[in-house]
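[1] Pasting the sequence and the predicted model now:
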Amino acid sequence: MSNYHNFNKSLAQRFIKYAKIDTQSDPASPTCPSTLKQKNLGQELVKELLEIGVSDAEMDDNGYVYGTIPSNTDKALPVIFFCSHMDTSPDCSGENVKPIIHDNYQGQDLVLPDDNKIVIRMSDHKDLKHQIGNDIITASGTTLLGADNKAGLAEIMEAAAFLMKNPEVKHGTIKVLFTPDEEIGRGVDKVDLKKLGADFGYTIDGETLGSIEDETFSADGATLTIYGVSTHPGFAKGKMESAIKILAEILDSLPKDTLTPEATHQKEGFIHPVSISGQVEEAEAQFIIRDFTDEKLAQHGAFLEETIKKILAKYPKSSYKLEIKAQYRNMKQVLDQYPKIVQYGIEAIERAGVVAKQQSIRGGTDGSRLSYMGLPCPNIFAGEHAFHSKQEWVSVQDMEKAVQTIINIACIWEERG
């Protein structure tokens, strides 16, 4: 049983240090990591792992950080890994992040000093109701904070430091994995499973205190290209078929009250255009397609194609190409085969004095893909809120509970071994 207490404020200091390092990923870059600056944080994490005694800590050429906390028990146990990602979202600037600690939060509006139009209100952030008396960390108003997922990094590092320092807390071999490029869907593209050498694990990348997510969206990406007919606009009558206008008509024909992120929640999926580009002759749209079952995902892809064909029927000289590619799949299909992994996660949360909430996530994690690579991997809360935005925040006390949960997971697997 762990007796972790964050007496010296090392957890908040660790998190703030990571948050200040710009690690924004870039979907347009073909490299791995997509931005070299992610390695700046990777190097810092390796240095800290070596300092706490994780002697094999290293970062590979692709920016993945690995390390081993050796077993200190005679029992033959499965090898567990804990994983968080180093990059922050391209949706909001991560440059010159200035974290601010709001001590002893009492429910007030948090007006961020570098842009006082950015206000974090309890009425907009329901989880703040449970944070009275806690210490809230925000950014300063011009950037995201990066709690997604630097809270998870700090929590895993803090748990690793505790386990290395307290050999009386018994556990099997534990692996640490820090990944680049999770925010752009490439978080485990180049992970070295042999080097990781684990049986299963837990991503620490969830939101609300106590949540454990064993179900994610299944996800496809779609690229639609419209080939129109371009002519001189002064002589276009009866000849021109603008790919831009055809694409606009297709987008306008998609449902507005269903099948779109703005109108769906819980277990409802969607078709979501995320970018468009083009000229009269050729225009392109990128979509993400999401739902919880592969069957519904296929239906959404078919519906998109039906809509395209219906519009194209009006433009006999134009054509289209629709490419749909799998991105990741609902990890529940894998995790249901290994119920102990989630059960022990729930017990670990409850041992930390928190009510466990088993949930689905309307998104994906590195664990979605790791589960299909043979490493079942649910997602544990890190305490991050309002991610990908300037209103992002995290509670120091929630982060402490996440550290306790990580340590408890290690203990429970040893006890039951």
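    Looks like it arrived, so ask away. Residues are numbered from 1 along each chain as shown.

[2] Please make it C-alpha for all contacts and neighbour counts, starting now.
    Fine.

[3] Could you find the closest non-adjacent residue to residue 5?
    residue 400 (7.7 Å; C-alpha to C-alpha, 6 or more residues apart in numbering).

[4] State the helix or strand in which the one you found lies.
    Here residue 400 sits within helix 396-415, counting by DSSP states H and E.

[5] Residue 297 too?
    With DSSP H and E as the test, residue 297 turns up in helix 294-312.

[6] tell me which residues in that helix are buried?
    Within helix 294-312, the residues scored as buried using 16 or more other C-alpha atoms under 10 Å are 294, 296, 297, 298, 300, 301, 304, 305, 308, 312.

[7] go on, stretch 73-84?
    73, 77, 79, 80, 81, 82, 83, 84.

[8] repeat for stretch 405-417
    Neighbour-count burial for stretch 405-417, with 16+ other C-alpha under 10 Å as criterion, is recorded at 405, 406, 407, 408, 409, 410, 411, 412, 413, 414.

[9] what about versus this one:
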Amino acid sequence: MTEFPDFSRALTDRLVAYCAIDSQSDEQSPAQPSTAIQLDVQRHLVAELERIGASDIQLTDYGAVLATVPATNTAAPTIGLCAHVDTAPQFNATGVKPRVHAGWDGSDITYPDNADLVLRPSERPYLATKTGHDIITASGLTLLGADDKSGVAIIMTVAEHLLTTPGLSHGKLRLAFTPDEEIGRGVDPRLPSDFGVEFAYTLDGARVGEIEYESFSADGGVATITGVSAHPGYAKDKLVNALHVAAHIVDDLDTDGETPETTDARDGFIHCYGIEGGSSTATLRFILRDFEMDGLAARRARLTAACAAAEAAFPGATADLEISKQYRNMRYWLEKDMTPVDLARDACRDEGLEPRSVPIRGGTDGSRFTELGVPCPNLFTGMQDIHGPLEWISAQDMACATRVCLRLLTRAAN
């Protein structure tokens, strides 16, 4: 069996460089991509792809970067690897300062920019297994951005190894780096055709050995609340406060015990993640999640009922709800042909890992790719505690993911 290098140092250098480039997406922006700063990462990747000798390098007008590693075995299938460059809007991601805890000794990890923040292995069993690893964190005021710049680093390292190592048998490899995945816009309708692969993998997963082919089905909801405005000094029996109507809706939904903080495993939820406005008008933003379509339909009906109940409780106010489709559970398509999943499982075993498949309590670009005709399971990167200041990743976990990708590509060619 082919022996591959450790890759940890190259991955660390790449991840630190990528995370230091601001690239947060913005769901309220109509632009494509939603923020211009994402193109800073994309231009960095274009230059790096040119340096390592990739072919067909393209920065599309919808903000994705595409490239090719030519085949050494033209009989092998064309496979794609995909990762997203944007970081989540839910937490500060401006001015990220990555820190490398080389050969981490297993002690609590503190943060120079936030003395109150501590990453404790006693509270995180998975972290406790990483003693001796090179652990990468942020500095305390931002998320890290390993979601999904670790995936970007892994794919770039895979590509560089294939381009600089003669004698490896592999098919044509296509690379895709997308913007706006965190706001559900990562896969432009033109991308599947432009990608041009038989199947693909997103590198956007967590623990070593995890191969995911099941995700939430997802909708988004926006409730626009209009109250009745009046001077507060003369408001008796006139004013209808839109913020009170909004609070009624949120409180109504909280009574079900089906919010993110009260659910896990295969439970779905309705999550109110944003409120804007004042006493005259207000806007509530929701995400609706479930693994099954009937469950998602039930959550749409529940949110609709909460808005109707608020209107009834506050005569004169309106709560207009718009629900839009986001993505669907990729299992609906992948379970019809598990070839990409089985190939990844075999590659994990080649690396000495026991593969594990768990449902993603979220979604990836793979969800949209799969729905649009490109089968696309999700592979692990090692990222942990994402979307917050305690986010961390092991360079050795990333190296393991890199080797699994290489084993997958060479196995597919044999």
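    Good, I have the coordinates. Predicted, not measured: the structure shown is a model, and the values here were computed from it.

[10] hmm, who's touching the helix holding residue 297 of the first structure?
    Helix 294-312 of the first structure is touched from outside by 218-220, 246, 249-250, 253-254, 269-271, 289-291, 318-319, 322, 324, 329, with contacts defined as C-alpha atoms under 8 Å, 6 or more residues apart in numbering.

[11] again, 10 Å this time
    Contacting residues not belonging to helix 294-312 of the first structure are listed as 217-222, 224, 226, 228, 246-247, 249-251, 253-254, 259, 268-271, 287, 289-291, 315, 318-324, 326, 329-330 [C-alpha atoms under 10 Å, 6 or more residues apart in numbering].

[12] cool, stretch 67-75 of the second structure as well?
    Residues from elsewhere that reach stretch 67-75 of the second structure, judged by C-alpha under 10 Å, 6+ apart: 46, 49-50, 53-59, 77-78, 80, 158-160, 162-163, 166-177, 195, 410, 412-414.

[13] chain center to stretch 99-112 of the first structure: distance?
    25 Å (C-alpha atoms, centre = their mean, to the nearest Å).

[14] nope, stretch 318-331 of the first structure is what I meant
    For stretch 318-331 of the first structure - counting by C-alpha atoms, centre = their mean - the centre lies 21 Å from the chain centre.

[15] With stretch 351-370 of the first structure instead?
    On the basis of C-alpha atoms, centre = their mean, stretch 351-370 of the first structure sits 11 Å off its chain's mean C-alpha point.

[16] in the second structure, which spans are helices?
    8-19, 38-52, 125-128, 146-164, 191-195, 242-254, 293-313, 331-334, 339-350, 365-371, 395-412 (DSSP state H).

[17] so how much does the third one differ from the first structure once superposed?
    What that stands for is helix 125-128 of the second structure. Compared with the first structure after the fit, helix 125-128 of the second structure shows a mean deviation of 1.5 Å (mean C-alpha distance after the TM-score superposition for the first structure).

[18] rewinding a little: any of the contacts of helix 294-312 of the first structure buried? List them.
    217-222, 224, 226, 228, 246-247, 250-251, 254, 259, 268-271, 287, 289-291, 315, 318-320, 322, 324, 329-330.

[19] Surely residue 289 of the second structure and residue 263 touch.
    No - judged on C-alpha atoms under 10 Å, residue 289 of the second structure makes no contact with residue 263 at a distance of 11.1 Å.

[20] intersection of neighbour lists for the two?
    Common contact partners of residue 289 of the second structure and residue 263 (C-alpha under 10 Å, 6+ apart): residue 269.

[21] Contacts for stretch 328-336 of the second structure, please.
    Residues beyond stretch 328-336 of the second structure that count as contacts (C-alpha under 10 Å, 6+ apart) turn out to be 212-219, 289-293, 337-338, 340-341, 359-360, 362-364, 366-377.
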